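[1] Got a predicted model here, sequence first, then my questions.
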Amino acid sequence: MAKVFITGSSQGLGLMTGQLLADQGHSVVLHARNETRAKEAKAPQATQWVIGDVSTLEAMRSVAEQANRFGPFDAVIHNVGIGYREPGRVETVDGLSQLWAINVLAPYVLTALISKPKRLVYLSSGMHLGATSSLDNIQWSKRRWDGSQAYADTKLHDVLLTFAVARHWPDVLTNAVSPGWVQTRMGGPGANDDLDQGHRTQAWLAVSDDKDARTTGGFFYHKQPGRVNPVARDVALQDRLIDYCREVSGVTLP
């Protein structure tokens, strides 16, 4: 039996992943933005909760501290994220784009501060294929807001983070996943991908003993290697993102 921590798991794919793993007999620790969301979640019985809005650096540190009390973990699934329909740029108390802080910086900080697990899974998106490779003005403070583009960029950053961690931590099986465009609250009613498949790959990568799941530095879609933006393999770009995350957070990846 594995112990798995899943961020952003009070609803949607994160909660579905937690339920699937619990049904398989694994121990899950879930994460909610606040106590209300945790109480309202239709979570597996005996679920342990970590609480915190990871749009702020203070909360990211708190979430990591809480998670470590339940650890160590066999796997951590970085599922937390907000979507592409954000109407405008929202700035956090740390002066960062909220979209980027939640989708990219939170996975980085939590990766650095949570005791190293055996496996790591990061949620990306097929939209990363349309991202810009430039890391200039990541915070969208000097350009007109485009929610879809900003979201796509964060999903590329998640893949860059995945591949960087896979290089720096060869002893940890580290992979990224595109769940597809599915009808969750984030995906919206127009999504046409298979919702039943949306959560299975991350659960499989987190706990399966299948040879294909025991890999690292991969990008998956429905348990198969997915199409990845070739710029994500740029080691220099990966390290530039890691350096930037360290600079703005004050947290160093061990």
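    Received, thanks.
[2] drop to CA atoms for contacts and neighbour counts, all remaining ones
    Noted.
[3] In stretch 55-70, which residues are buried?
    Of all the residues in stretch 55-70, those buried under the rule 16 or more other C-alpha atoms under 10 Å are 55-57, 59-68, 70.
[4] in the chain, which spans are strands?
    Taking DSSP state E, the strands of the chain run over residues 3-6, 27-32, 48-51, 75-78, 119-123, 173-177, 218-221, 224-225.
[5] Could you export those strands to TSV, including columns for mean neighbour count?
    Conversion of the strands of the chain to TSV gives the following (neighbours: other C-alpha atoms under 10 Å):
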stretch	mean neighbour count
strand 3-6	26
strand 27-32	25
strand 48-51	22
strand 75-78	28
strand 119-123	24
strand 173-177	28
strand 218-221	22
strand 224-225	14
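[6] Just send those back as CSV, with distance to residue 153 too.
    Shown next, in CSV, are these (distance: least, C-alpha to C-alpha, whole Å):
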stretch, distance to residue 153
strand 3-6, 22
strand 27-32, 24
strand 48-51, 27
strand 75-78, 17
strand 119-123, 13
strand 173-177, 15
strand 218-221, 16
strand 224-225, 21
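[7] Neighbours of the residue nearest to residue 232 when sequence neighbours are not counted, how many?
    By the measure of C-alpha to C-alpha, 6 or more residues apart in numbering, the closest residue to residue 232 outside its immediate chain neighbours is residue 160, 5.2 Å from it. The burial count assigned to residue 160 is 26, neighbours taken as other C-alpha atoms under 10 Å.
[8] just checking, residue 121 touches residue 175?
    Yes: counting by C-alpha atoms under 8 Å, residue 121 touches residue 175, with 5.1 Å between them.
[9] what's the span of stretch 224-234, first residue to last?
    This stretch, stretch 224-234, spans 22 Å end to end (C-alpha to C-alpha, to the nearest Å).
[10] quick one: contacts of that stretch?
    Applying C-alpha atoms under 8 Å, 6 or more residues apart in numbering, the contact partners of stretch 224-234 are 126, 128-129, 133, 156, 159-160, 163, 178, 218-220, 237-238.
[11] do you know which of the strands of the chain lies nearest residue 187?
    Closest to residue 187 of these, according to C-alpha to C-alpha: strand 119-123, at 13.5 Å.
[12] The structure to be compared is supplied as follows:
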Amino acid sequence: MARIFITGSSDGLGLLAAKSLIAQGHRVVLHARNAGRKEETLQKIQGAEAVLTGDFSSLEETQALAEQVNQLGHFDAIIHNAGVYKASAQQIFSVNVLAPYVLTCLIQKPERLIYLTSDMHAGGRPKLEHFKTGIEQINYSDSKLHVLMLCKAVARKWKEVYANGVNPGWVPTKMGGANAPDDLQKGYETQVWLAVSNDAEAKVSGRYFYHQQVKSANPAADDTSLQERFMKLCEEITGVKFPEDGK
């Protein structure tokens, strides 16, 4: 039995992944943006170990959430599922980019890390020159490229952790819309599989998955010089340093 923490799990793919993992007998801690969303989540799901709260548009709340997670003890896997699409550039940057960086740095290191990205990352650009000035130039596609850059940097630096990115597809969630063409079940199965499976195919690192298959990603995600600049900028903006030794 594994213990998993899932960000952004009050609805959509995060909630579906949580329900699947709980049904398999795993211990799952959920995350909601605020107290109101927490109460809604508790009505939607049975058997969760806890529901933590924190608004990722706030650096202080993100840091506080990391402390809440650590107070609960060790987790075997963390699924960085939270994300926003129709939002301001500042919200997209804070929630999609800075929050997973900060949580990765501050939460006690698990055995597995899963980062939700998107096929739209393929059209994204690093735009690192806009991290401090001109944040309005960063869009959703860029943010999902940044998530994959983070994932691949973590995989390179923490050799003992399985860190992978997942494109869930364009699925009919609140974010994706009712007419989205991809399979909803397949939209959450890969992250569940990566979190708990002992299949050799799941015990890998630095990969980009779509429906349990490794796919090619935007080449910028694999550029180690870009990864290093990205990590340094995130540290400068948040004041949170990535623990290079993995401790």
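    Sure thing, it's come through. Remember, it's a predicted structure, so these values are computed and weren't measured experimentally.
[13] ok, back up a step: by neighbours, which of the contacts of stretch 224-234 of the first structure wins?
    residue 159 (30 neighbours).
[14] if I look at the alignment partner in the second structure of that one, how far off is residue 130 of the second structure?
    Using TM-score structural alignment, the equivalent of residue 159 of the first structure in the second structure is residue 148. Taking C-alpha to C-alpha as the measure, residue 148 of the second structure falls 18 Å from residue 130 of the second structure.
[15] Repeat that for residue 98 of the second structure.
    For residue 98 of the second structure, the distance to residue 130 of the second structure - C-alpha to C-alpha - is 14 Å.
[16] Which residue numbers in the first structure does stretch 102-113 of the second structure align to?
    Across the first structure, the stretch matching stretch 102-113 of the second structure (TM-score structural alignment) is residues 109-120.
[17] In that stretch, which residues are buried?
    For stretch 109-120 of the first structure, a neighbour-count test (16+ other C-alpha under 10 Å) marks 109, 110, 111, 112, 113, 114, 115, 116, 117, 118, 119, 120 as buried.
[18] Spatially central residue in the second structure, please.
    residue 80 (2.1 Å; C-alpha atoms, centre = their mean).
[19] follow-up on the earlier one: when residue 98 and residue 130 of the second structure are compared, which one has more neighbours?
    A count of neighbours by other C-alpha under 10 Å puts residue 98 above the other of residue 98 of the second structure and residue 130, at 26 against 12.
[20] Verify the stated contact: the more buried one with residue 232.
    No: under the criterion of C-alpha under 8 Å, residue 98 of the second structure makes no contact with residue 232, lying 11.9 Å away.
[21] show me where the second structure has helices.
    In the second structure, the helices defined using DSSP state H lie at 12-23, 35-44, 59-71, 89-92, 99-106, 140-157, 184-196, 224-238.
[22] May I see these arranged in TSV, with distance to residue 4 of the second structure as well?
    Output for the helices of the second structure, formatted as TSV (distance: least, C-alpha to C-alpha, whole Å):
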stretch	distance to residue 4 of the second structure
helix 12-23	8
helix 35-44	17
helix 59-71	11
helix 89-92	25
helix 99-106	14
helix 140-157	18
helix 184-196	8
helix 224-238	25
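[23] hey, which of those is tucked in deepest?
    helix 140-157 (a mean of 25; mean count of other C-alpha atoms under 10 Å).
[24] helices or strands up against that helix?
    Counting by 3 or more C-alpha pairs under 8 Å, 6 or more residues apart in numbering; DSSP states H and E, the packing neighbours recorded for helix 140-157 of the second structure are strand 112-116, strand 162-167, helix 224-238.
[25] Determine how far stretch 199-219 of the first structure lies from the middle of the whole chain.
    Computed by C-alpha atoms, centre = their mean, to the nearest Å, the chain-centroid distance of stretch 199-219 of the first structure equals 15 Å.
[26] before we move on, what about stretch 8-22 of the first structure?
    For stretch 8-22 of the first structure, the separation from the chain centroid amounts to 13 Å (computed by C-alpha atoms, centre = their mean).
[27] what does stretch 13-33 of the first structure give?
    From the chain centre to the centre of stretch 13-33 of the first structure is a distance of 15 Å (C-alpha atoms, centre = their mean).
[28] Show residues contacting that stretch.
    The contact list for stretch 13-33 of the first structure (C-alpha under 8 Å, 6+ apart) reads 1-10, 38, 43-44, 47-54, 70, 79-80, 184, 198-200, 202-203.
[29] And the equivalent of residue 56 of the first structure over in the second structure, how close does it get to residue 91 of the second structure?
    Counting by TM-score structural alignment, residue 56 of the first structure corresponds to residue 58 in the second structure. According to C-alpha to C-alpha, residue 58 of the second structure stands 9 Å off from residue 91 of the second structure.
[30] sorry, back to before: taking the buried residues of stretch 109-120 of the first structure as a set, which two sit the farthest apart in space?
    109 and 118 (17.4 Å).
[31] before we move on, the earlier item: could you dump the helices and strands packed on helix 140-157 of the second structure into JSON lines with distance to residue 134 of the second structure added?
    Formatted as JSON lines, these follow (distance: least, C-alpha to C-alpha, whole Å):
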{"stretch": "strand 112-116", "distance to residue 134 of the second structure": "25"}
{"stretch": "strand 162-167", "distance to residue 134 of the second structure": "27"}
{"stretch": "helix 224-238", "distance to residue 134 of the second structure": "14"}
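[32] and of those, who's closest to residue 137 of the second structure?
    helix 224-238 (15.8 Å).
[33] residue range for the closest one in the first structure?
    Against the first structure, helix 224-238 of the second structure falls on residues 235-249 (TM-score structural alignment).
[34] Can you give the distance of that stretch from its chain's centre?
    With C-alpha atoms, centre = their mean as the basis, the mean position of stretch 235-249 of the first structure lies at 17 Å from the chain mean.
[35] go on, stretch 215-232 of the second structure?
    Stretch 215-232 of the second structure sits 16 Å away from the centroid of its parent chain (C-alpha atoms, centre = their mean).
[36] Next: stretch 29-44 of the second structure.
    The chain centroid and the centroid of stretch 29-44 of the second structure are separated by 18 Å under C-alpha atoms, centre = their mean.
[37] Also stretch 182-191 of the second structure?
    Relative to the centre of its chain, stretch 182-191 of the second structure is centred 15 Å away, using C-alpha atoms, centre = their mean.
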